[in-house]
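[1] here is the input, now give the coordinates:
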Amino acid sequence: MFKQAVYNADLTECLEIGYFENWKGEIQIEQFLPTTKKVPKVLPKEITSLELAFHRNENAYIDGVEYWNTKNITDMNYMFFEAENFNQDISTWDASNVIDMTEMFAGASKFNQDLSKWDTSNVNVFGQNIGASNPNWKPEHRPKFNKTIGKFNCLK
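    A predicted model of the protein is given here:
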């Protein structure tokens, strides 16, 4: 399964989201260009992985992403990796089926949104608490993990 992303002329708006089957057999979103400021409000239901979706994105706000239905997503690892300026409210996303949040916000140094209400009960891979190395992200805003994972104690 493969679909290539379509962009406007100045490459700031993704008109159609691309995706492909990755090595794990997941349908993974095609990484957006760093200049992407706007995406479709509807996430294709085939997509189960948002791995690296906004890697190195340059923007604080990405119009449309706040409306995504993420109920089918199982993989959010490195999703906003090194997206230094990103700081948008995505608290309404449904993370209940996500298994992997490895370094989701690592390097997203301005991110400080409240995700404490996310249901992370299925997450079993997260690495550095999905971006706890960010000094601007208040601990009370981070998702709560209610289990011990390897050497990490994530109990509330």
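[2] contacts and neighbour counts: CA atoms only from here.
    Fine.
[3] what's the local residue count around Ala108?
    Ala108 has 27 neighbours, counted by other CA atoms under 10 Å.
[4] tell me who's in contact with it.
    80-86, 131, 134 (CA atoms under 8 Å, 6 or more residues apart in numbering).
[5] can you name the two of those that sit furthest apart?
    Asn85 and Gly131 (14.1 Å; CA to CA).
[6] about what we covered before: buried ones from the contacts of Ala108, can you make that a PyMOL selection?
    Entered in PyMOL, the line below selects the buried ones among the contacts of Ala108, by 16 or more other CA atoms under 10 Å:
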select buried, resi 80+81+82+83+84+85+86+131+134
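[7] following up with a second sequence; could you model it the same way so I can compare the two?
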Amino acid sequence: MLNHLKQELLEMLNEKELYKFIYAYHEAPIIMIYDIKYDNQTIRLPIDGNNHRIIFENDVEETELTHTFKNKGEYKITIYGDNITYINYGKLPFWECFYLKEVVSYGTSKLNKISFKRCISLTKVPDELIETVDDISEMFSETKNFNQDITNWNTKNIINMSGMFEKSIFNQYISNWDIENVKDMSYMFYNANEFTQNISQWIIKTDINTKNMFVGAGISEENKPILK
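    As a prediction, this is how the structure comes out:
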């Protein structure tokens, strides 16, 4: 029966389409939206892993992490690959971070680290944080348009929040976040002068790194967390 099904699929789909079909049903991809501002713009995806298969909206498929768009415009980028453990824009020079507009899905990847540092066009990410992530240091550092409601994120597995909102405009309610396992909050709100939310319900243990956590932040003293 399986051979019969395979034969039918081969008849219906060419090799490229069959490849897409197999991936679609066995592995959900990472999906991003890029807003390309100029013709002949080259981008680089800051991910690791191997066996990459990157599908661009205009049906261009690549195995490399770089691609040049002939025309400016908005593009959906679909990313398949094995052992992808990070998305880290902090590894790129600042001018390569300008074009990411939205992250639609993290797929079924087993990411450990996510950072959109300096992604100044970013406005939206998935509503849920995947459970495998434990490092969100510099996640929204120096973002200039991101202010999404991420109140319901499950942060119980997070260890590193260092510089998460550094120099960002973020100002949303996050008082209900679980910070029990966090070890590093240094520079978390450094120069985040828009952030004024009440997080006084957080209880931060003395062994947690809180160096310069609120330096330059807009938060008032009464809204800061309890140190124990």
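[8] the contacts of Ala108 of the first structure into a markdown table, with extra columns for distance to Asn72 of the first structure and secondary structure?
    Formatted as a markdown table, the contacts of Ala108 of the first structure follow (distance: CA to CA, whole Å; DSSP: H, G, I helix; E, B strand; the rest coil):
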| residue | distance to Asn72 of the first structure | secondary structure |
| --- | --- | --- |
| Phe80 | 18 | coil |
| Phe81 | 21 | coil |
| Glu82 | 24 | coil |
| Ala83 | 23 | coil |
| Glu84 | 26 | coil |
| Asn85 | 27 | coil |
| Phe86 | 23 | coil |
| Gly131 | 22 | coil |
| Asn134 | 27 | coil |
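[9] the lengthiest strand in the second structure maps to which residues in the first structure?
    Ranked by residue count under DSSP state E, the longest strand found in the second structure is strand 73-82. Using TM-score structural alignment, strand 73-82 of the second structure lines up with nothing in the first structure.
[10] buried set for that strand?
    75-81.
[11] which other helices and strands contact that strand?
    Applying 3 or more CA pairs under 8 Å, 6 or more residues apart in numbering; DSSP states H and E, we find strand 73-82 of the second structure packed against strand 30-36, strand 50-56.
[12] got the ones you listed as CSV, with distance to Lys156 of the second structure and mean neighbour count columns?
    Converted to CSV, these look like this (distance: least, CA to CA, whole Å; neighbours: other CA atoms under 10 Å):
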stretch, distance to Lys156 of the second structure, mean neighbour count
strand 30-36, 23, 19
strand 50-56, 29, 18
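[13] out of those, which is closest to Ile87 of the second structure?
    strand 30-36 (10.0 Å).
[14] pull the distance from stretch 202-210 of the second structure to the chain's centre.
    25 Å (CA atoms, centre = their mean, to the nearest Å).
[15] neighbouring contacts of that stretch?
    So stretch 202-210 of the second structure is contacted by 175, 179, 182-187, 225-228 (CA under 8 Å, 6+ apart).
[16] who wins for neighbours among these?
    Tyr187 (27 neighbours).
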